[in-house]
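Colleague: Provided below are the primary sequence and the corresponding predicted coordinates.
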Amino acid sequence: MFRPSKNSSRSLRVPRVLRTVFLVLLALVLLPYLLTPLYAVIDPPSTLTIWRRVTGERVEQTWVPLSRISPHLQLAVIVAEDGRFCTHYGIDLAEIQDAIQDADNLDDVRGGSTITQQVAKNLFLWPGRSLVRKALEAPLALWIDLVLSKRRILEIYLNVAEMGPQGEFGAEAGARRAFGRSARDLTSYQAALLAASLPNPVTRNAARPGPGLRRLAGLYVGRAAHAPGLASCVRAGR
């Protein structure tokens, strides 16, 4: 009776292991696409808040609907982060092209990240600037834009974005820490300060802004006053 040798048994196990690894990776890649439609009605956590809670770090977050976030902040964030938010389909090809042209090589590419891409990163991916993350982020952003409304995308972003230096996430926690008031009561200048701090709220302190942050906030106030239509898709509920 023929019995397989030990070597042949090992060779059979290797493809089985590879197949299992492949299926696990495929499931991880597909999971965000399955979860995204649910987030039209379910308030999602971000990967960073999950990680901070698991590791025992501080998280302060109060989820609020967009109707309870100042229109000043909604517009300021669009002005600061994604001026073509209402017209693109999740990724801004013009911004990406400009970012590539301004970089010496692909490893130096910066910018070009839309609000929708940041939502994809915050909900499903990890921080950093690797090309692998960007490659996963772009199709996810297109999918998010397809299945969620612009209003819902901005609502999610304003509730999961890091907005304070001590574990404050979302507009409500960020506004209360920086200004001692609710997100719905922010003035145009306070909203602009929060928007200007978004790239790195740990070093850009909206509560005690330096000259650079104040200048940037003033610039956003001016742009918002001259371009209120940048948030038209959010106000229309599209």
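Modeller: It's in.
Colleague: contacts and neighbour counts: CA atoms only from here.
Modeller: Noted.
Colleague: if you count contacts, what does the longest helix belonging to the chain end up packed against?
Modeller: The residue-count maximum for a helix in the chain (DSSP state H) belongs to helix 6-35. Contacts defined by 3 or more C-alpha pairs under 8 Å, 6 or more residues apart in numbering; DSSP states H and E place helix 6-35 against helix 131-147.
Colleague: could you point out which element follows the helix it packs on?
Modeller: Going down the chain from helix 131-147, the next helix or strand is helix 150-160, by DSSP states H and E.
Colleague: centre of the chain to the next helix or strand after that following helix, how far?
Modeller: Of the helices and strands lying after helix 150-160 in sequence (DSSP H and E), the nearest is strand 168-169. Put simply, strand 168-169 sits 13 Å off its chain's centre (C-alpha atoms, centre = their mean, to the nearest Å).
Colleague: how far off helix 150-160 does the next helix or strand after strand 168-169 point, in degrees?
Modeller: The element immediately downstream of strand 168-169 (helix or strand, assigned by DSSP H and E) is helix 170-179. Helix 170-179 and helix 150-160 are oriented at 50 degrees to each other (axes from the mean of the first three to the mean of the last three C-alpha atoms, to 10 degrees).
Colleague: need the residues that contact helix 170-179.
Modeller: 60-64, 69, 157-164, 168, 181-183, 186, 190, 194, 205-207 (C-alpha atoms under 8 Å, 6 or more residues apart in numbering).
Colleague: give me the buried entries from those residues.
Modeller: 60-61, 63-64, 69, 157-164, 168, 182-183, 186, 190, 194, 205-207 (16 or more other C-alpha atoms under 10 Å).
Colleague: the structure to be compared is supplied as follows:
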Amino acid sequence: MFRVAKFLLTIVLGFIALSLIPVLIYRFAPVPVTLTMLMDEHGWTKDWEPLSNIDRDLVRAVIAAEDGKFCQHNGFDTEAIGQAIEERLAGERERGASTISQQTAKNVFLWQGGGFFRKGLEAWFTFLIEHLWGKRRIMEVYLNVAETGIGTYGAEAGAQRYFNKSAASLSPAEAARLAAILPSPKTRAVVNPGGFTRRYGNTIAARIGVVRRDGLDACVYS
């Protein structure tokens, strides 16, 4: 039993050490590529930009669209998770409960798809980046690795593809339209969007003002 316990402890400590290495590296260095990019049959186009070169309205737009409590939670929105569990038990359509922090952890260190094993790893990496990166870095990485179209990753590549301009100079409407496709970037259109995406983009554009007024992006710029 002692040998088994020692072996298991070695495995656990080894995993912790190995997982800390990339987290610490990406605390400062740009993420060069992700598994999602490598597995994309369309290849990938990306252009890393520091957060200072990304329009603040895009930050507000993704907070409004993806995670209104980004500056309040520690990586996990427990209320949203509870609602998702209730909906699953009731057999209803389950809404997304992943925070921007969780999505960043998944996009950078893991693969797409579900499963309890991947979810467990996602929770671990979310814990690490919340404590070792901080909110500003999480947002910066998220906006540089999120899929923004077929074979397109990051805010800069998305802005250039759809609007022929830098992510630093997006209008509120453009930022909202880019944020509106994030849940399904391969099927939703930024240019001449359909009914749902157009309405959703308009809703996000209105919420940008709420994020600004209520300081819901304060943790990113403090």
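Modeller: Structure received. Just so it is clear, the structure is predicted and the values come from calculations on it, not from any experiment.
Colleague: any idea what the TM-score comes out to?
Modeller: In this superposition the chains share a TM-score of 0.87, using TM-score structural alignment, normalised by the length of the second structure; 212 aligned residues with a C-alpha RMSD of 2.4 Å.
Colleague: so which bits of the longest helix of the first structure are buried?
Modeller: Quick answer for helix 6-35 of the first structure (16+ other C-alpha under 10 Å): 32, 33.
Colleague: and what of stretch 105-122 of the first structure?
Modeller: 109, 112, 113, 114, 115, 116, 117, 118, 119, 120, 121, 122.
Colleague: with stretch 176-193 of the second structure instead?
Modeller: Neighbour-count burial for stretch 176-193 of the second structure, counted by 16+ other C-alpha under 10 Å, picks out 176, 177, 178, 179, 180, 181, 182, 185, 188, 189, 190, 193.
Colleague: repeat that for stretch 227-238 of the first structure.
Modeller: For stretch 227-238 of the first structure, by 16+ other C-alpha under 10 Å, it's 230, 231, 232, 234.
Colleague: what do we get in the second structure for the third one?
Modeller: Using TM-score structural alignment to pair residues, one finds that residue 232 of the first structure aligns to residue 218 in the second structure.
Colleague: ok, which stretches of the second structure are helices?
Modeller: 2-25, 35-38, 56-66, 78-89, 100-109, 116-132, 135-145, 155-163, 172-180, 195-214, 218-221.
Colleague: to residue 72 of the second structure, which of those helices lies closest?
Modeller: helix 218-221 (8.6 Å; C-alpha to C-alpha).
Colleague: elements contacting the closest one?
Modeller: By 3+ C-alpha pairs under 8 Å, 6+ apart, helix 218-221 of the second structure packs against helix 135-145.
Colleague: check the fit of the helix it packs on onto the first structure and give the mean distance.
Modeller: Taken against the first structure, helix 135-145 of the second structure registers an average deviation of 0.4 Å after superposition, with mean C-alpha distance after the TM-score superposition for the first structure.
Colleague: that helix to helix 116-132, inter-axis angle?
Modeller: 130 degrees.
Colleague: now helix 135-145 of the second structure: which residue numbers in the first structure?
Modeller: By TM-score structural alignment, helix 135-145 of the second structure lines up with residues 150-160 in the first structure.
Colleague: just how off-centre is that stretch within its chain?
Modeller: Its chain's average C-alpha position is 9 Å from that of stretch 150-160 of the first structure, according to C-alpha atoms, centre = their mean.
Colleague: just stretch 108-119 of the first structure next, same as before
Modeller: That offset, for stretch 108-119 of the first structure, works out to 9 Å (C-alpha atoms, centre = their mean).
Colleague: so for it, first residue to last residue, what's the gap.
Modeller: Distance across stretch 108-119 of the first structure, first residue to last, is 22 Å (C-alpha to C-alpha, to the nearest Å).
Colleague: swap in stretch 201-219 of the first structure?
Modeller: End to end - C-alpha to C-alpha - stretch 201-219 of the first structure spans 18 Å.
Colleague: could you do stretch 182-197 of the second structure as well?
Modeller: Per C-alpha to C-alpha, stretch 182-197 of the second structure runs 11 Å from first to last residue.
Colleague: what's the closest non-adjacent residue to residue 35 of the second structure?
Modeller: residue 111 (5.9 Å; C-alpha to C-alpha, 6 or more residues apart in numbering).
Colleague: is residue 80 of the first structure in contact with residue 196, as I believe?
Modeller: Yes: assessed by C-alpha atoms under 8 Å, residue 80 of the first structure is found in contact with residue 196 at 6.7 Å.
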